[in-house]
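Peer 1: Give me the fold of what follows.
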Amino acid sequence: MTEINVQDLASGVDTVWVLLCAALVFFMEGGFAFLEAGFIRAKNSMNIVMKVFTDSTIGMLSYWAAGFGIMYGLDRAGVFGSTGFLIGGDLSHIQLRIPIYAYWLFQAAFAMAMASIVSGAVAERMKYGPYIIYTAVAAALIYPVAGHWVWGVNGWLGKLGMLDFAGSAVVHAVGGWSALAAVLALGPRTGKYNKDGSLNVLPAHNLHLAFLGTFILWFGWFGFNPGSSLSGLDMNIARIALTTNLAAAAGGTAGILFTMFKYGKADPSMAMNGALAGLAAITAGTAYVQPAGAVIIGGVAGVLVVLAVSFFDKIKADDPVGAIAVHGAGGTWGALAVGLFAQQGGLFYGGDAGLLGVQALGVLSVSVWAFTATYLVFTALKKTVGIRVSAQEEFEGLDLNEHGITAYTGLMTNPLYDIEENPAHSFGGIQPQKALLVNTAQNIEP
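Peer 2: Okay, here's the model as predicted:
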């Protein structure tokens, strides 16, 4: 009787722990919303929050209907699961000490996070309707297939020995390289790049809001990483929390110092993205590396994100929030770093190149899958319903044209001119005809 009571107590502690961490990961959606809204122009800020909200609603239902079953259902050839749809069917093979409902909530929050990585990259020019379709497909298929390969029982990468504790590859690389595919299919914002390849700054409208989003994401990561232990009785959760925090601090530090060295001034956006890149990078190895290793992993990610942002601008992959650099580059580096810094099997700790090779194969595989699947979805949407708003709607702002409301009162003014009376007025070749939208606080459109 005593043994049963102890088991019940342990299960209860673990259930409460996982539910608490699931809430923290879900709260990260607020971080995504604030971060992305702050990084873009005011006239599009409500639209981006709506896209993140779509990840949390339609994305969650899609994961419930199909995604969880594909990710964790009974394995088929190491590629996908075939049970567990609508949280039904045989799921006994997962062998949990917590209720399946608690486990599902935690995993669903991860699926929403992956979709929200893409939302920031396509900001300011993608139609809302097609984004709904993409979110449903991402949560139901794209993310779950990659997840099954690594985390599913008998997934082929998991059987090879790939280590991705909380998802540098499965969540962040998948989200980041999906974002790259979406951006390439969508094209850059009007006026972002000149014919000679130089770029124009389309300024963020509220960096305070972006910093708030960064702090919320950082806070939520204490559920993202330690929660992946699935046990409040696992004493390793303290180390996981520590390595998570140190990597974020190192990434933010590197973003500050590297931009001071490179540009002469500390760039706030790169300070934020440096910390987030450090978090994305440590997510794979947080349970396997020492604190010093976490600092190195985070610091490298903080430098890498600055270089990656410049690279993607050079190839005209317009990403308003830096999601590709943070999650794609940062997540990929983090997955590889496990092969170097893992205390057991890492190359720098007496191991051979075996683990590093598996990590490289794993992150390459899920990245290619995510990029290809997303590009096909966006291409299909582009050829059918269309994925991009018109130049006129882009100029006026997605808030008004996609949702009929602006984020800030006073953003819309009476027409300052009529193009028919004064054709000399234009913006990047766009002919405004109805109204001129003005961000009276920061960004006055000509």
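Peer 1: drop to CA atoms for contacts and neighbour counts, all remaining ones
Peer 2: Fine.
Peer 1: Next, work out how far apart L91 and A10 are.
Peer 2: 21 Å (C-alpha to C-alpha, to the nearest Å).
Peer 1: Following up with a second sequence; could you model it the same way so I can compare the two?
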Amino acid sequence: MDRVVELAYALDTFYFLVSGALVMWMAAGFAMLEAGLVRAKNTAEILTKNVALYAIACVMYLLCGYQIMYGEAVNAFIPGFGSLIGADHTAQSVLASDGGIYYSTLSDFFFQVVFVATAMSIVSGAVAERMRLWAFLAFAVIMTGFIYPVQGYWKWGGGFLDQLGFQDFAGSGVVHMAGAAAALAGVLLLGARKGKYGPKGEVRAIPGANLPLATLGTFILWLGWFGFNGGSELKVSNVAEANAVAQVFVNTNMAAAGGVIAALATARLAFGKADLTMALNGALAGLVAITAEPLTPAPLLATIIGAIGGVLVVFSIVALDKLKIDDPVGAISVHGVVGIWGLLAVPLSNDAAGFGGQLAGIATIFVWVFAASLIVWAVLKAAVGIRVSEDEESEGTDIGECGLEAYPEFTKLT
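Peer 2: As a prediction, this is how the structure comes out:
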């Protein structure tokens, strides 16, 4: 290996690791966003969920998820399950399609494991304030170890969706819509929070306890998304790849900006007020929308794609409330509805993508993750129960599930 190749290898490995670290930091963003959007009496519990699910995702992906997703497969539909526990993660290099070595295998594992944790984080916010902690963590084991890796194999592991031409650059479908589908299945079995909907179907707002914290979480996620999308380019060590990474960064940022402006304007027109929570969800919607293809659009088109996501998320949150689907943080709308939009927007700039392939990917991922999750949630509900008692819900899950309060000295449990 000559000196130039060694330098490229070192640079690309380092870039992959730093990108993965940025995505890992998104776990903090989800934790702060969700802690800000739930009531004070549920804050410690939602933080516990977020730190625990990240740890579970890492361990389960090491034990079996990575091998299912990228190991030797049975065929294009069935991934490999032969070498799971104790799989070898010591190999040091990955070969490019031209035979050149360009980054460490372990850097690839690290980058992929933080993606599966992101998908599981989406579920946490949607089921907040009424789900039992240990039931949630049990689901996290199955989701991160098996459900997510199977559909991940179908696209990123070279399975049948990839062969059909389904395009998903960094995971609007594989990560975000998958997380939303799992969340929707859980929410439907779990039911709404007590008092969220009135006897005549009226929707009652349940404000979050800490909007500054939610805003901080959104900015952390915005920052982490540069690693999420930028790292998915995989290389940075030549002029073409460096230019591609710059394009991805700019488009990611512009889509988020477009989402904020569009959601804020839509909320103003629809509700007569500038709704901060809609603006925050607009930023995340823009980011989700561009994740399916952040490389090929021009920056103006990326801004428009993000803006459409920002509009969609406002109407989706309102529509789900009318259907009595209670999602305290808007996760199903942000990651599911807008994830679908992002996948459908890919052919607008990428000639390799067709609407047929995109629709096939959307349907396959949603049906698999939703159905598998619904079964797991149903088994957990029958076996151990997934919802806290009415008294625990009224008192707050902090006390019932964690035995402590996040704000013990100055916040009432209301």
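Peer 1: TM-score of the superposition?
Peer 2: Once superposed, chain against chain, the TM-score is 0.94 (TM-score structural alignment, normalised by the length of the second structure); 403 aligned residues with a C-alpha RMSD of 1.7 Å.
Peer 1: can you pull the buried residues of the longest helix belonging to the first structure?
Peer 2: In the first structure, assigned by DSSP state H, the helix with the most residues is helix 2-39. Within helix 2-39 of the first structure, the residues scored as buried using 16 or more other C-alpha atoms under 10 Å are 10-12, 14-39.
Peer 1: Kindly state which residue of the first structure is aligned to A257 of the second structure.
Peer 2: Counting by TM-score structural alignment, A257 of the second structure lines up with A249 in the first structure.
Peer 1: Locate that match within the secondary structure: which element?
Peer 2: helix 237-263 (DSSP states H and E).
Peer 1: With the second structure overlaid, how far apart is that helix on average?
Peer 2: After superposition onto the second structure, helix 237-263 of the first structure sits on average 0.5 Å from its aligned residues (mean C-alpha distance after the TM-score superposition for the first structure).
Peer 1: Specify the angle between the next helix or strand after that helix and helix 237-263 in degrees.
Peer 2: Heading C-terminal from helix 237-263 of the first structure, the first helix or strand you meet, by DSSP H and E, is helix 268-282. Computed by axes from the mean of the first three to the mean of the last three C-alpha atoms, to 10 degrees, the angle separating helix 268-282 of the first structure from helix 237-263 equals 140 degrees.
Peer 1: which part of the second structure lines up with helix 268-282 of the first structure?
Peer 2: Aligning helix 268-282 of the first structure against the second structure (TM-score structural alignment) gives residues 276-290.
Peer 1: List the buried residues in the matching stretch.
Peer 2: Using 16+ other C-alpha under 10 Å as the test for burial, stretch 276-290 of the second structure gives 276-290.
Peer 1: Aligned counterpart of G310 of the second structure in the first structure, please.
Peer 2: Under TM-score structural alignment, G310 of the second structure pairs with G302 in the first structure.
Peer 1: Now for its match: which residues touch it?
Peer 2: By C-alpha atoms under 8 Å, 6 or more residues apart in numbering, G302 of the first structure lies in contact with A250, G251, G252, T253, A254, G255, N273, G274, A275, A277, G278.
Peer 1: which of the residues you listed map to contacts in the second structure?
Peer 2: Among the contacts of G302 of the first structure, those whose aligned partners also touch in the second structure, counting by both residues aligned by TM-score structural alignment, their matches' C-alpha atoms under 8 Å, are A250, G251, G252, T253, A254, G255, N273, G274, A275, A277, G278.
Peer 1: In JSON lines: those residues, plus distance to A317 of the first structure.
Peer 2: Converted to JSON lines, those look like this (distance: C-alpha to C-alpha, whole Å):
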{"residue": "A250", "distance to A317 of the first structure": "27"}
{"residue": "G251", "distance to A317 of the first structure": "23"}
{"residue": "G252", "distance to A317 of the first structure": "24"}
{"residue": "T253", "distance to A317 of the first structure": "26"}
{"residue": "A254", "distance to A317 of the first structure": "24"}
{"residue": "G255", "distance to A317 of the first structure": "21"}
{"residue": "N273", "distance to A317 of the first structure": "17"}
{"residue": "G274", "distance to A317 of the first structure": "19"}
{"residue": "A275", "distance to A317 of the first structure": "22"}
{"residue": "A277", "distance to A317 of the first structure": "18"}
{"residue": "G278", "distance to A317 of the first structure": "22"}
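Peer 1: Just the closest of those residues to A391 of the first structure, please.
Peer 2: N273 (29.3 Å; C-alpha to C-alpha).
Peer 1: correct me, but the closest one touches V303?
Peer 2: No: taking contacts as C-alpha atoms under 8 Å, N273 of the first structure lies outside contact range of V303: 10.0 Å.
Peer 1: which residues are common contacts for the two?
Peer 2: With C-alpha under 8 Å, 6+ apart, N273 of the first structure and V303 have common neighbours G255.
Peer 1: Could you pull up the residues touching the spatially most central residue of the first structure?
Peer 2: In the first structure, the C-alpha closest to the average C-alpha coordinate belongs to I117, at a distance of 2.6 Å (C-alpha atoms, centre = their mean). Residues near I117 of the first structure by C-alpha under 8 Å, 6+ apart: F32, H172, G175, G176, A179, A323, H327.
Peer 1: Then L413 of the second structure?
Peer 2: With C-alpha under 8 Å, 6+ apart, L413 of the second structure has these contacts: A40, K41, E395, G396.
Peer 1: three-state assignment of it?
Peer 2: coil (DSSP: H, G, I helix; E, B strand; the rest coil).
Peer 1: quick one: the closest residue to V311 of the second structure other than its chain neighbours and W377 of the second structure, what's the gap?
Peer 2: Once flanking residues are discounted, V311 of the second structure sits nearest to A263: 5.2 Å by C-alpha to C-alpha, 6 or more residues apart in numbering. For A263 of the second structure, the distance to W377 of the second structure (C-alpha to C-alpha) stands at 33 Å.
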